[in-house]
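[1] sequence and predicted structure are below.
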Amino acid sequence: MSILTNTEELIKQRFEALFLDVKAAQHSAINEGKPELSVIEIEQSKTARSLLRVEKQAIREKDLNIKSDLSFLNTITDQINIEVAKRLNESIQDTDHLYSKIIGIDRSLPELLDLVGIKAATISKVEPIATELPWFFNDLMKFVNQPKYRRIDNKGKTVVVETMRVGLSFFGLENLMTILTSLAFKRSLPQITDPYPQIKLRIWEEALATAISCKQIASVVGVNQDHAFCIGILQTTGKVVVSKLYFRLFESVLREALLETHNAQKHEEHSALTRITPSGPFLNHLIDTHALKISAKLIDKMAMKRVMIANAMFEVANNESAVNLSPLALVLKQGKAYAQYRMLKGHKLIDLQQSKDFIRTLRMPKGSLELLKTTDMHSLDLSINND
């Protein structure tokens, strides 16, 4: 198991903070290393005059009361988190449930991904299987009819795509793996993550940036670009699973605890429970512990025969050293790290020196950085097939 350098640990902490809340992450980065003020220091900073001894004592008592209250609240929170972690650990043992219910991978999706990835694929072969995906037609129509992709006929009118066949051929068969994987993953994103509403956006941002980075690196080192994009997206499914389960289980455990303390007339504990909210740092801990291994199990369960990415996912999930990684696994490891760097840079959470230090740890293949620097990480690079 590899040990993180100081730079890698810094990036990890910044990225976990970004996952929860952009503004909070930026505030934390700005104030990194600065000592936090106690209640006494805050109160004293509000006035330039010297406080009387009795006033100082009152502030000290207020400080102690706040610390005592926080300590009790933290104890109750820890108890809730322990129970949530226990139930989550039990839930993730059932891969079938995660696959079909939590992520909702359709039976036909692996078969379709296998098919669109071969040179012999044709629209007539793809269309019947694509039709079996209940959501795919509507999502595809919305995608191809976006304003940025609209075609204009010779009369100046917008050409609206209305059939599956035209939609499938709109960008050419060579882009179907990218489109299909993206649309399928986007459907799985968590919807309710209060008090961290940005989580859904961050997961999508990470998945897309990782997939695009992997595809670009793959083009330099001679790895299948479709497979690289696919694993770059799907490696994030474990994070989706943990996020969805955490918020559901937290709500369930908290509701049970509130009922139990109410019935037992434990007023102090009940009052503390009413003030507890989901813990972002604890969610990050659960993701760090479980997410990649869940991704590997889910990809393995897809049992794709031609898009062979499961072994590479297991290598990364098991944190194999770079020298032991297969070419695709190394592409994923580097693409994932580079995507995190670009996200931090985009949100102004990493400075120039930190960027240089981190990029150096990635040992990127020659020519890849020049390519990645000019790559848009926020949208799919697709051109309309005019044939």
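    Received it, and whenever you're ready, just let me know what you need.
[2] going forward, measure contacts between C-alpha atoms and count neighbours the same way
    Fine.
[3] next, the buried residues of the longest helix along the chain.
    For the chain, the longest helix by residue count, based on DSSP state H, is helix 53-91. Within helix 53-91, the residues scored as buried using 16 or more other CA atoms under 10 Å are 59, 60, 73, 76, 77, 80, 81, 84, 85, 87, 88.
[4] do the same with stretch 275-287
    278, 279, 280, 283, 284, 286, 287.
[5] same question for stretch 182-192.
    Applying 16+ other CA under 10 Å to stretch 182-192 flags 182, 184, 185, 188, 189, 190 as buried.
[6] list the contacts of the fifth one.
    Counting by CA atoms under 8 Å, 6 or more residues apart in numbering, residue 189 makes contact with 200, 203, 204, 240.
[7] could you pull up the residues touching the last one?
    It stands for residue 240. 103, 188, 189, 190, 203.
[8] thinking again about what came up before, redo the buried residues of stretch 275-287 as a markdown table? Include distance to residue 114.
    Shown next, in a markdown table, are those (distance: CA to CA, whole Å):
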| residue | distance to residue 114 |
| --- | --- |
| 278 | 39 |
| 279 | 39 |
| 280 | 37 |
| 283 | 34 |
| 284 | 33 |
| 286 | 32 |
| 287 | 29 |
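[9] on that earlier part again, pick the one among the contacts of residue 189 closest to residue 139.
    Lowest distance from residue 139 to these (CA to CA) belongs to residue 204, with 16.2 Å.
[10] any idea how far residue 232 is from that closest one?
    11 Å (CA to CA, to the nearest Å).
[11] which one's more surrounded, these two?
    residue 232 (29 against 20; other CA atoms under 10 Å).
[12] that one and residue 214 touch, don't they?
    Yes: counting by CA atoms under 8 Å, residue 232 touches residue 214, with 6.1 Å between them.
[13] let me see the contact set for the residue nearest the centre of the chain.
    Centroid-nearest residue in the chain: residue 203, 2.9 Å away (criterion: CA atoms, centre = their mean). Taking CA under 8 Å, 6+ apart, we find residue 203 in contact with 19, 189, 236, 239, 240.
[14] next one for the comparison:
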Amino acid sequence: MTARLKQSVSQLAGIYNNRFDKLLLSVDEAIIDAGRKTEAQRLLEDSEQHEARRMLLSVEELANKKRELQATAENAFLFQVEADFHQELVADLEIEFRNTAEIMKTVLKFDSSLGKLLDVLYTEACSISRLVQCLETLPWLETAITKFSLQPKYRRVDSAGSPIVLKTTRSVLSFIGIESLRTLIPVLVAKHINPLKSEFTPDLVKNMWLYTLGSGNIARALAEARGVRPHFGFNLGLMSNIGRSAVVNMYLREFDKQLRAQIIKARKDNNPNQAKALGMLSPSHKYILMLWKRHANKITSNVFKELDCRWLTIATGFEDFSKIRETSISAIEDQNLHPFASLLFSAQGFIQYKMLHGHNLMGKKEAMVYLRNYGITSQDVQTISKINLTGIELNIAGTIEEAPEKNE
């Protein structure tokens, strides 16, 4: 491959990766990025209101142009206020991003005991007693497992036809079974990490969950062919968005906090124009995307390193993944990065393609180049086609089924 071709392929990957990041936050924003019109835009153009605007008299048009010039000046001031506000906000966040312990405690709300649980889960000596002991320090996960077991489809009755009530954590774990827990527990951890709901990121909760679960399932499916244990691949994918979730949650929290403080200060300083402009600000996808690119993968690496897993040794994969600077499987091979990093790269690439394609945001020819760039072969496609990308296969009480997991 010539240097020019490599560059063009890398540029294509960059375009679609940027579009995918926008898709995570807002489907409409990704549609606009693709040069198409959103449903809301089409409805507006078809409306009588739009038709009326097209028929404005020349006098009204001149008045509108005058208002637009005034608005442009106001927008310039607002733009500067937003830029100054975010300069300070980003500087503060970048300091917070380095405090891994605080991120785990206040943002993700778990500690290093989770690492011990994940280790126990994948050892031959794993037992219900050991899992019960580990869950004592993780009440949120204990609650999530119990809630999962209470779904109507898992209810069982005794010989008299009465519902069997699982009253203790031990009975819940025994009912689900260790093999199913090896799939379920990492999924529930990933679900716990998923971003919080916000009106400013309308599609993030749903799309990030599909991305996370898809990455885990694909990485597990591709793992063996790449010399990686399937449960390592599964956890690589499921934990890969720790950083993205932490960044967006921290950004939204700090945005609100600092905006209130700056509005109060502007009012105290008798600066009503500044206070008014600040009051018009809202969280910006542009800055979230920038922070994801700069910090998300490093945060994921730091957090998983802090979990200090001794058996689920995938921290090196996240560390090497954070070193990727060029979106190309050949570049990864040239860097001699860990096979875990290469596996995660390919898994994320495929689910990104799948989600973009699902919204008609990537053409067929571009898709072929994009997948090759992520190291996806025709054999990989065949392997992936056999799995449920956004479901989990469990064997509970002797019943094997595909249990779709939705983030509600």
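    Good, I have the coordinates. These figures come from a predicted structure and were not determined experimentally.
[15] count the residues that sit near residue 99 of structure 1.
    Residue 99 of structure 1 has 21 nearby residues by other CA under 10 Å.
[16] repeat for residue 379 of structure 1
    Residues near residue 379 of structure 1, counting by other CA under 10 Å, number 11.
[17] one more: the one 5 residues further on?
    When neighbours are defined as other CA under 10 Å, residue 384 of structure 1 has 14 of them.
[18] aligned to it, what sits in structure 2?
    Aligned by TM-score structural alignment, residue 384 of structure 1 pairs with residue 396 of structure 2.
[19] quick check: closest non-adjacent residue to that match.
    Among residues not flanking residue 396 of structure 2 along the chain, residue 176 sits closest, at 5.2 Å (CA to CA, 6 or more residues apart in numbering).
[20] what's around the one you found, how many residues?
    21.
[21] how far away is it from residue 318 of structure 2?
    Taking CA to CA, one finds residue 176 of structure 2 at 30 Å from residue 318 of structure 2.
[22] same check on residue 299 of structure 2?
    9 Å.
[23] compare these two (neighbour count), which wins?
    residue 299 (28 against 25).
[24] now the more buried one, nearest residue through space, not along the chain?
    Closest to residue 299 of structure 2 by CA to CA, 6+ apart is residue 243, at 4.8 Å.
[25] which strand or helix spans the alignment partner in structure 1 of the one you found?
    Mapped onto structure 1 by TM-score structural alignment, residue 243 of structure 2 lines up with residue 238. In the assignment (DSSP states H and E), residue 238 of structure 1 maps to helix 237-263.
[26] now do the contacts for the closest residue in space to residue 379 of structure 1 that isn't next to it in sequence.
    In space, and not counting its chain neighbours, residue 379 of structure 1 is closest to residue 208: 7.7 Å by CA to CA, 6+ apart. For residue 208 of structure 1, the contacting residues are 182, 232, 233, 377, 378, 379, by CA under 8 Å, 6+ apart.
[27] at 10 Å what do you get?
    By CA atoms under 10 Å, 6 or more residues apart in numbering, residue 208 of structure 1 lies in contact with 182, 185-186, 202, 214, 229, 232-234, 236, 339, 377-380.
[28] quick check: it is in a helix.
    Yes: per DSSP: H, G, I helix; E, B strand; the rest coil, residue 208 of structure 1 lies within a helix segment.
[29] what does it correspond to in structure 2?
    So residue 208 of structure 1 corresponds to residue 213, using TM-score structural alignment.
[30] how near is that match to residue 240 of structure 2?
    For residue 213 of structure 2, the distance to residue 240 of structure 2 - CA to CA - is 10 Å.
[31] intersection of neighbour lists for the two?
    residue 190.
[32] now do the contacts for residue 343 of structure 1.
    15, 18, 202, 205, 206, 209, 349, 350, 377, 378.
[33] by neighbours, which of those wins?
    Counting by other CA under 10 Å, top hit in the contacts of residue 343 of structure 1: residue 209 with 29 neighbours.
[34] show me where the stretch 51-200 of structure 1 has its strands.
    Ranges of strands in the stretch 51-200 of structure 1, per DSSP state E, counting those that start in this stretch, are 151-152, 158-159.
[35] got CSV for these, with distance to residue 223 of structure 1 and mean neighbour count too?
    As requested, the strands of the stretch 51-200 of structure 1 are arranged in CSV below (distance: least, CA to CA, whole Å; neighbours: other CA atoms under 10 Å):
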stretch, distance to residue 223 of structure 1, mean neighbour count
strand 151-152, 33, 14
strand 158-159, 37, 12
